[in-house]
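Participant: test case, fold it:
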Amino acid sequence: MNTLERRGLAAISTPAGRMLIVAADQRNGMKQAMTDAPGGPGAISIGELAAAKADLVRHLGNNAPAILLDPEVALPAVVDDGVLTGNTALVVGMDASGYETVDGLRYTRYVDGVTPRRVRELGGDVAKMLWYLRPDRQDGRSRAGVEMRDLIEACTGEGLLLIVEILTYRLEGESEQEYAAAFPDLVAGGARLAAECGAKVLKLQYPGSAEGCAAVTAAAGGVPWAVLSAGVDHETFLGQVGTAMANGAGGAMAGRSLWKDSLSISADLRADYLTKRALPRLSELREVVDGMLPGR
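Facilitator: Next comes the predicted model:
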């Protein structure tokens, strides 16, 4: 890492040097969490979603070292309106919702116009980009590998730390049992491929066990990695984070495990839920990340 990238890593970390980021860049997933909306989640407007994201920043994200937000709904409003405090670092997600499929493989789409320079213009301290990977089918010369290497280099040129998020997935025709058996190796293989492409920080799925976490740490070759929550419940995620941290992980990036039952369409209920449900969970997660509370 260069000096600016090191500053970026420090900004998204606790005083103990462990990454802790509230993930709030979801769009469709966040709508689905607002199940009490009149007419259902599909009736939620962009303005209502933006208000929910602002409340999530106000009542939860501002209590974390960093928050991950999207440039389609949340930004730049939460910065321009003074909702995001100066004590919380901003991670800007560069990936659009969904993916395209080519020859059976998934490919992430970028948000239109969001370059490393645009991340800086939005007030971002750090950037994040998602790649779907099947390291048993792809390598550093593949489309995904080339795209990853190019964006890492572009962010480095801008003095911007890029968090590389890797998600593996089940192929068409692959049974659930086959995928489950391959999953730990796929997570480790994705970490290895990303590190070979120059990744400096990784956001990864929990590989399923202490042995899997140790294998990911070895595959990453010194690149720090944070475990993502993937929609599991809070208690489950605490256990996963505790195991991951004990086996070489460098932190956690939590989204739905913190806030999925707190995003009422009502602003008053939302503030109450985020304060009484989500915020205590963030405190517990911080203690696990920093090693003060064993994972459950």
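
Participant: alpha carbons only for contacts and neighbour counts from here, please
Facilitator: Fine.

Participant: and the strands in the stretch 1-150 of the chain?
Facilitator: Here the stretch 1-150 of the chain has its strands, by DSSP state E, counting those that start in this stretch, at 19-23, 66-69, 89-93, 95-102, 105-110, 126-132.

Participant: so which of these is nearest residue 214?
Facilitator: In terms of CA to CA, the element of these nearest to residue 214 is strand 19-23, at 17.9 Å.

Participant: what's next to the closest one, contact-wise?
Facilitator: 9, 12-14, 61, 64-69, 226, 250-256, 286, 289 (CA atoms under 8 Å, 6 or more residues apart in numbering).

Participant: now swap in stretch 226-235 and tell me
Facilitator: In contact with stretch 226-235 (CA under 8 Å, 6+ apart) are residues 19, 202-206, 237, 241, 244, 249-258, 281, 296.

Participant: this one as well, want them side by side:
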Amino acid sequence: MNDLSTPERRGLSTISTPGGRMLIVAADQRNGMKAVMTDAPHGTENISREELADAKADLVRFLANQAPAILLDPEVALPGVVDDGVLARDTALVVGMDASGFRTDEGLRYTQFVPGVTARRVRELGGDVAKMLFYTRPDKQGPDSDVAEQIRDVVRECSEEGLLLIVELLTYRLDEESEHDYAAAFPTLVADGAKLAVDCGAKVLKLQYPGSAEACAVVTEATGGVPWAVLSAGVDHETFVGQVATAVANGARGAMAGRSLWKDSLSISTEVREKLLTSRALPRLRELEAVVDG
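Facilitator: You can find the predicted model right below:
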């Protein structure tokens, strides 16, 4: 297990429920959030930055302020929700350091930083915790790979700043790989990716649901005591609640939920957003919290 420093331990407590389990509303998406605002009169691709920022602010105001923490991006949402007093003082702020999309090199995917966003910048934006996404194929990338070095570098930078870093991992199908072969390899890829990240110094992980109770137990063993939370990956709420219950029962320490909470509760209209977020998304958050805390 990679030991937490005192400020990192404090950061972990800010993103956790009273029961000590992580629960974060994920809202750092940009294009993905636009895509669900289907009532935009000129099409989702023409939603302006200001309109998207307003939607993110309402998501904080009517949903995330009832959660332990909110994950936001530094390109659209921040520093506005802090400077405008939208974010509640009791809701921790997790700042995503990764830019949208990815680049490819010899068939492998690599995320990139939002320009200028460092551990120090996360602090300047009011962040309590940082998050960085890495695409991994541990069957192709070992401890000497570029992605392993990137993980080590970001972990070191955040640690030196006294900032807890959540390492998010996404595995993916290779171009030459069949869907059947990828599905068969998926649980092992999740577990081996988690082990790679832990070996590179990661202290908190955000992982895909590996598919079963048995696979969750394998992931928990692979993390060696490092806490991990399951991400929603866009599945519907009912499915995600079941996944979280299984994961928590087999060693996961919480959930980080995005589209499963709010994908059908956003609108270009402020009035509609408020109604849907409070009547549809907020009850889901309450249900998820109950499951996370067991």
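
Participant: that older thread, which ones among the contacts of strand 19-23 of structure 1 map onto helices?
Facilitator: 9, 256, 286, 289 (DSSP state H).

Participant: most surrounded residue in the residues you listed?
Facilitator: Using other CA atoms under 10 Å as the neighbour criterion, residue 289 leads those with 29 neighbours.

Participant: so the biggest helix by length in structure 1 corresponds to what in structure 2?
Facilitator: When structure 1 is parsed with DSSP H, its longest helix is helix 176-196. The aligned range for helix 176-196 of structure 1 in structure 2 is 179-199, by TM-score structural alignment.

Participant: near residue 286 of structure 2, how many other residues are there?
Facilitator: 13.

Participant: map it onto structure 1.
Facilitator: So, by TM-score structural alignment, residue 286 of structure 2 is matched to residue 283.

Participant: got it, and residue 271 of structure 2?
Facilitator: Matched by TM-score structural alignment, residue 271 of structure 2 corresponds to residue 268 in structure 1.

Participant: so residue 49 of structure 1 versus residue 228 of structure 1, what's the distance?
Facilitator: As for residue 49 of structure 1, its distance to residue 228 of structure 1 is 22 Å (criterion: CA to CA, to the nearest Å).

Participant: out of these two, which sits in the busier spot?
Facilitator: For residue 49 of structure 1 versus residue 228, neighbours defined as other CA under 10 Å are more numerous around residue 228 (27 against 20).

Participant: and the gap between that one and residue 184 of structure 1?
Facilitator: Counting by CA to CA, the gap from residue 228 of structure 1 to residue 184 of structure 1 is 15 Å.

Participant: over to residue 238 of structure 1?
Facilitator: 19 Å.

Participant: those two: which has the busier surroundings?
Facilitator: In this view residue 238 of structure 1 and residue 184 are compared by other CA under 10 Å, and residue 238 has more residues nearby, 26 against 22.

Participant: mind checking what secondary structure that one has?
Facilitator: helix (DSSP: H, G, I helix; E, B strand; the rest coil).

Participant: just to be sure, residue 168 of structure 2 is in a helix?
Facilitator: No: membership of residue 168 of structure 2 in a helix is not supported by three-state DSSP, which gives strand.

Participant: counterpart of it over in structure 1?
Facilitator: Checking TM-score structural alignment: residue 168 of structure 2 goes with residue 165.

Participant: so its match touches residue 195, yeah?
Facilitator: No: taking CA atoms under 8 Å as the definition, residue 165 of structure 1 is not a contact partner of residue 195, at 11.6 Å.

Participant: does the match of residue 271 of structure 2 sit in a helix or strand, and which one?
Facilitator: Assigning secondary structure by DSSP states H and E places residue 268 of structure 1 in helix 267-273.

Participant: next one: that helix to chain centre, how far?
Facilitator: Taking CA atoms, centre = their mean, to the nearest Å, one finds helix 267-273 of structure 1 lying 24 Å from the centre of the chain it belongs to.

Participant: next one: stretch 228-248 of structure 1
Facilitator: 13 Å.

Participant: swap in stretch 148-159 of structure 2?
Facilitator: That offset, for stretch 148-159 of structure 2, works out to 17 Å (CA atoms, centre = their mean).

Participant: one more: stretch 186-198 of structure 2?
Facilitator: Distance, centroid of stretch 186-198 of structure 2 to centroid of chain: 17 Å (CA atoms, centre = their mean).

Participant: so which other helices or strands are in contact with the longest helix of structure 1?
Facilitator: helix 143-157, strand 161-167, strand 201-204, helix 210-220 (3 or more CA pairs under 8 Å, 6 or more residues apart in numbering; DSSP states H and E).

Participant: run the last query once more with 6 Å
Facilitator: Packed against helix 176-196 of structure 1 by the contact rule (3 or more CA pairs under 6 Å, 6 or more residues apart in numbering; DSSP states H and E) you find helix 210-220.

Participant: the helix it packs on against structure 2, how far on average?
Facilitator: By mean CA distance after the TM-score superposition for structure 1, the fitted helix 210-220 of structure 1 averages 0.4 Å away from its aligned residues in structure 2.

Participant: just the buried residues of that helix, please?
Facilitator: 210, 212, 213, 214, 215, 216, 217, 218, 219, 220 (16 or more other CA atoms under 10 Å).

Participant: then stretch 71-85 of structure 1?
Facilitator: Quick answer for stretch 71-85 of structure 1 (16+ other CA under 10 Å): 71, 72, 73, 74, 75, 76, 77, 78, 79, 83, 84.

Participant: just put those residues in JSON lines and tack on distance to residue 113 of structure 1.
Facilitator: Formatted as JSON lines, those follow (distance: CA to CA, whole Å):
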{"residue": "71", "distance to residue 113 of structure 1": "10"}
{"residue": "72", "distance to residue 113 of structure 1": "11"}
{"residue": "73", "distance to residue 113 of structure 1": "14"}
{"residue": "74", "distance to residue 113 of structure 1": "16"}
{"residue": "75", "distance to residue 113 of structure 1": "13"}
{"residue": "76", "distance to residue 113 of structure 1": "14"}
{"residue": "77", "distance to residue 113 of structure 1": "17"}
{"residue": "78", "distance to residue 113 of structure 1": "19"}
{"residue": "79", "distance to residue 113 of structure 1": "19"}
{"residue": "83", "distance to residue 113 of structure 1": "24"}
{"residue": "84", "distance to residue 113 of structure 1": "23"}
